[in-house]
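K.L.:
starting from these lines, generate the structure:
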Amino acid sequence: MQATLQLAHPPSAPGAEKRRQPQPLLIRLTLGLALGLVLPTIAVAEGISIEDAYVRAVPPGQTNSAAFMTLTNQGNQDRALLAAESDAAEVVELHTHRMEDGMMRMRQVEQIDLPVGEVVTLAPGGLHLMLIGLTKTLAPGDQIDLTLGFDNGSQQSLSLPVKRIEHGMGAMPHH
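P.N.:
All right, here's what the predicted structure looks like:
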């Protein structure tokens, strides 16, 4: 019994050279994946770009954390961030820090305004998203899913890396 191997398109067959060249779709997918690993987190929700999003790592047993990011309204109407949710916390609230009676105090806010053309930074010591009642440990290198809700009904789902924040305003205890 003799077995033979036949090539579907032997090298001398017409079109064989074309098949050996990388496909444009494969190149685009590979390039997209490579850029995704190099560029900072960028998402866009109805004219709102979201960059540099991350959540603060906390020691095991700590029940609260905070998420930070930069939001830019690139649309033609003022917008507002109204809500956020995550499977990593029982509740996610919009917060800010305000000076009251000589003390910096954290307060919940109803919304975070996003005026047209403006950059709004959620950062330690200022506006931020408060993750209350953590449902999992947040260690550096982990990822959490977070969904933002805007005043026009649009939502944006993000995957945020968990990062350690050094001492300073970002290390202030939260609730």
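K.L.:
contacts, neighbours, all on C-alpha from now
P.N.:
Noted.
K.L.:
so which residues of the chain form strands?
P.N.:
With DSSP state E as the criterion, the chain has strands at 42-45, 48-56, 64-73, 79-85, 89-100, 103-108, 112-114, 119-122, 128-134, 143-150, 155-163.
K.L.:
quick one: list the elements packing against the second one.
P.N.:
Which is strand 48-56. Applying 3 or more C-alpha pairs under 8 Å, 6 or more residues apart in numbering; DSSP states H and E, we find strand 48-56 packed against strand 42-45, strand 64-73, strand 155-163.
K.L.:
can you tell me which of those strands is packed in deepest?
P.N.:
Burial of the helices and strands packed on strand 48-56 is given as mean neighbour count (mean count of other C-alpha atoms under 10 Å); strand 64-73 ranks first at a mean of 22.
K.L.:
for it, packing partners?
P.N.:
Using 3+ C-alpha pairs under 8 Å, 6+ apart: strand 64-73 touches strand 48-56, strand 112-114, strand 119-122, strand 128-134.
K.L.:
outside of the third one, which residues touch it?
P.N.:
Translated: strand 119-122. Ala67, Phe68, Met69, Thr70, Leu71, Thr72, Asn73, Leu114, Leu127, His128, Leu129 (C-alpha atoms under 8 Å, 6 or more residues apart in numbering).
K.L.:
let's see it at 10 Å
P.N.:
Contacts to strand 119-122, defined as C-alpha atoms under 10 Å, 6 or more residues apart in numbering, come from residues 48-53, 66-74, 94-96, 112-114, 127-129.
K.L.:
this one as well, want them side by side:
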Amino acid sequence: MIFLDLNPETTRMNLRKTLLGLALILPAMLAQAHEYEVGQLHIDHPWSREMPPVAPTAAAYFVIHNKGGEADRLLGASTPVAGKAELHEHVHADGVMKMQQVQDVAIPAGGEVKFEPMGYHVMLFDLKQQASDGERFPLTLTFEKAGEIEVQVAVQKDAPAGHEHAAGHDAGKHQH
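P.N.:
I've put the predicted structure just below:
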């Protein structure tokens, strides 16, 4: 037997508790919601490591998922917080890991490309301001087919879960 309390006062109290719970949880959920879509592309959790105040560079990372049946290409990036933004990758050359600029990054149909420390990343040069842990800054990504999308890059003191190997990655100390 199911008992249903139809007392209006009890119903109001339960509704208030539910709304209060949602009001407390919703900001945390929205803060974690950090995904963007443009065309068939889905961009997950753009982030950057907090850099020292005097660092002239920083790097931005994210994952691009292509949910479509057609490949696309990331052609470039821009942001008002830096003089220029370039697409870069790390490569092994002559036994040394070094960073180099790439003209574009292919996003395969039905696939994904990770922009992560020691891999592809957006390199930000001539920083106009340093963002601190917990802040965000805009980054516009330009794709060949999907067009442009502005994402908000979350600045973090530490690499997010799953990027722990990035602990030694310092955008201010790359070899070019």
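K.L.:
ok so, going back, of all the helices and strands packed on strand 64-73 of structure 1, which lies closest to Ala88 of structure 1?
P.N.:
strand 128-134 (5.6 Å; C-alpha to C-alpha).
K.L.:
check which residues of stretch 118-130 of structure 2 are buried.
P.N.:
Neighbour counts over stretch 118-130 of structure 2 (16 or more other C-alpha atoms under 10 Å) mark Met118, Tyr120, His121, Val122, Met123, Leu124, Phe125, Leu127, Gln130 as buried.
K.L.:
okay if I get these as JSON lines plus distance to Leu15 of structure 2?
P.N.:
Shown next, in JSON lines, are the buried residues of stretch 118-130 of structure 2 (distance: C-alpha to C-alpha, whole Å):
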{"residue": "Met118", "distance to Leu15 of structure 2": "50"}
{"residue": "Tyr120", "distance to Leu15 of structure 2": "48"}
{"residue": "His121", "distance to Leu15 of structure 2": "47"}
{"residue": "Val122", "distance to Leu15 of structure 2": "47"}
{"residue": "Met123", "distance to Leu15 of structure 2": "49"}
{"residue": "Leu124", "distance to Leu15 of structure 2": "48"}
{"residue": "Phe125", "distance to Leu15 of structure 2": "51"}
{"residue": "Leu127", "distance to Leu15 of structure 2": "49"}
{"residue": "Gln130", "distance to Leu15 of structure 2": "44"}
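K.L.:
map Thr70 of structure 1 across to structure 2 for me.
P.N.:
With TM-score structural alignment as the criterion, the equivalent of Thr70 of structure 1 in structure 2 is Val63.
K.L.:
measure the residue lying closest to that match once chain neighbours are set aside to His121 of structure 2 for me?
P.N.:
Nearest non-adjacent residue to Val63 of structure 2, counting by C-alpha to C-alpha, 6 or more residues apart in numbering: Lys114, 4.4 Å away. Here the criterion is C-alpha to C-alpha, to the nearest Å. By it, Lys114 of structure 2 lies 8 Å from His121 of structure 2.
K.L.:
same check, this time on Ala166 of structure 2
P.N.:
12 Å.
K.L.:
likewise Glu70 of structure 2?
P.N.:
Distance from Glu70 of structure 2 to His121 of structure 2, counting by C-alpha to C-alpha: 23 Å.
K.L.:
cool, Thr18 of structure 2 as well?
P.N.:
For Thr18 of structure 2, the distance to His121 of structure 2 - C-alpha to C-alpha - is 42 Å.
K.L.:
and Gly110 of structure 2, by the same measure?
P.N.:
Going from Gly110 of structure 2 to His121 of structure 2 by C-alpha to C-alpha gives 21 Å.
K.L.:
what of Ile107 of structure 2?
P.N.:
Look at Ile107 of structure 2 and His121 of structure 2: by C-alpha to C-alpha, they are 14 Å apart.
K.L.:
kindly report the same for Gly68 of structure 2.
P.N.:
Following C-alpha to C-alpha, the distance that separates Gly68 of structure 2 from His121 of structure 2 is 23 Å.
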